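K.L.:
heads up, no residue letters with this:
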């Protein structure tokens, strides 16, 4: 009930800024109107040592996990869950992407995700990794993959089908947990200059399986964010046609202009990005400011936008530069 001694417009202003981060995140994914700050999200915040004096969960390895008592395991799980939440709270992340811990099995990772949800309630969207499509190969894998495209194309496609089917079966189990909101699909497809595969090859070896995976996630009730760095423009239409809820990271170092992407497909999916990581790490204050302002200016109109870097908050980045980026976002990333 409104207090008669308080102006009505104060209540309206308060209501605008009380929207939970998870609610804003989902509204952005669904391209619905948002009031207050544009939601903010990062795939990874690796600077937990600098910010909290603690190693990031994905950089840990519990080789003797099975030798620990149940109590000791529970304390480790609780500490990691709290670190994810502390990061989201301090830096106003609307979503948490859970990365898993080396040496943990599926059940232990489930316990940790469940603990995050227990401690944070429905404050943040909770996501996990969930890509099962071919990623840009590294090292010797490049030659092997290229040879298979020409010597064993059907075998390569059969394997792609199996990988997706296995992932769908796994996430059906994960759906029964009732913990997750969705998945980030983080197979990278592109260099800064071009995609690893020509568009016609991408259409043959990746697109059908990406589309199938996303359709299954949607049917299971999950949101999907498709991530890939680099120059996605030659395959942009296929990425959009695969029908994810959002596309990340719209990499300016790969020549991707958020204004062009917004114009071409901003009415079909949410965009996440695209503060230039080069400006963030080594640019001048003026260059970083310009990159943040450009992302907000072209991402925010007509909603369907989540503010983010064009990669992640990676090891070696100066924390004060990230905080500078957020200061600009807090001042200028506000919907009326």
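P.N.:
That came in fine, so what should we check first? Every value quoted in this text rests on a predicted model; they were computed, and no experiment measured them.
K.L.:
Please count neighbours and contacts with C-alpha atoms only from this point.
P.N.:
Fine.
K.L.:
OK, contacts around the residue most central in space within the chain?
P.N.:
Taking CA atoms, centre = their mean, the centroid of the chain lies closest to residue 43, which sits 4.2 Å from it. Shown in contact with residue 43 (CA atoms under 8 Å, 6 or more residues apart in numbering): 96-97, 311-313.
K.L.:
alright, now check it against this:
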């Protein structure tokens, strides 16, 4: 099977020839240290990574060596892999009325996706990153003001989320037209201690827009993966009911147990995750990488429907040797049919 075929098979909750793997971020310094490649498609082909995630193209206007304004009017400081919002275009409904939404049909929007599809040539899957209805308003208003808007400006919060539904739905349509088969929508709605807002508030005010977006993307013929770190247990039934095909990363630091998820929801959604990328892939001995990989396969991979990966991303702090070893172990131990006795022995450190 090709990597693309493995990913699609897992998203259908079926069993491919081996457990597939992919990451939302492949830091180029890490990939270069392993194979000499900074191009993630080339790295994926050499190392048996089955799919890559690619972002849409939104223009950036440079302010100085550290700051830029993106096409959504958000001022960001770029000092690491994740540019942080520091200036926000929306404070009230008047700002929103005067705001010009970036054109979802703009040709340049899909340049990186088209290039990735060309390079992948059907061998490696290409998953497009699409904003959901929480992360974009958060960046446009600032996190604190966006959360406060649910109390103080609920109409504005609703208008922003509806804008996201409409924009990302059209983006999804265009992605399907150019050959994309799966999208990941993010970002985090929780941290390690729970949701970033009251669960009842999320269900009443946010979830209807989230479900609408998921259903719209599904209607376009796309597989939909939901990404969020943290402890999602308070709204797991709702997330599963929304129609998503896969949930990621089943964050172990957020108390999320991938074995429980497999037993409870594995007949309805696929799972992606969840080798610890805070310690295991950063600084632990290779023997621990092997043990954790075996345990993850035991807990989540039987019968298919599992994409094994880090618990977030291959960020710049990842030890290249550990990540390379994880990929080797995932390929060796994750071939179907799984050898439960061997995996149990390795997971127990024997």
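P.N.:
Yes, it's here. Predicted, not measured: the structure shown is a model, and the values here were computed from it.
K.L.:
can you give me the helices for the stretch 151-300 of structure 2?
P.N.:
154-177, 199-201, 207-219, 236-241, 258-265, 286-300 (DSSP state H, counting those that start in this stretch).
K.L.:
All the strands of structure 2, residue numbers only.
P.N.:
For structure 2, the strands defined by DSSP state E cover 22-23, 51-55, 60-62, 67-70, 75-77, 84-87, 125-131, 182-186, 190-191, 194-195, 223-227, 246-248, 270-275, 306-310.
K.L.:
As CSV, those strands with mean neighbour count and distance to residue 285 of structure 2 would be great.
P.N.:
As requested, these are arranged in CSV below (neighbours: other CA atoms under 10 Å; distance: least, CA to CA, whole Å):
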stretch, mean neighbour count, distance to residue 285 of structure 2
strand 22-23, 26, 21
strand 51-55, 23, 27
strand 60-62, 14, 41
strand 67-70, 19, 38
strand 75-77, 22, 35
strand 84-87, 17, 32
strand 125-131, 24, 31
strand 182-186, 24, 31
strand 190-191, 17, 27
strand 194-195, 19, 30
strand 223-227, 23, 28
strand 246-248, 24, 25
strand 270-275, 28, 14
strand 306-310, 29, 16
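K.L.:
want to try JSON lines for these, with distance to residue 293 of structure 2 as columns?
P.N.:
Output for these, formatted as JSON lines (distance: least, CA to CA, whole Å):
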{"stretch": "strand 22-23", "distance to residue 293 of structure 2": "14"}
{"stretch": "strand 51-55", "distance to residue 293 of structure 2": "19"}
{"stretch": "strand 60-62", "distance to residue 293 of structure 2": "39"}
{"stretch": "strand 67-70", "distance to residue 293 of structure 2": "38"}
{"stretch": "strand 75-77", "distance to residue 293 of structure 2": "36"}
{"stretch": "strand 84-87", "distance to residue 293 of structure 2": "32"}
{"stretch": "strand 125-131", "distance to residue 293 of structure 2": "22"}
{"stretch": "strand 182-186", "distance to residue 293 of structure 2": "23"}
{"stretch": "strand 190-191", "distance to residue 293 of structure 2": "24"}
{"stretch": "strand 194-195", "distance to residue 293 of structure 2": "26"}
{"stretch": "strand 223-227", "distance to residue 293 of structure 2": "21"}
{"stretch": "strand 246-248", "distance to residue 293 of structure 2": "16"}
{"stretch": "strand 270-275", "distance to residue 293 of structure 2": "7"}
{"stretch": "strand 306-310", "distance to residue 293 of structure 2": "8"}
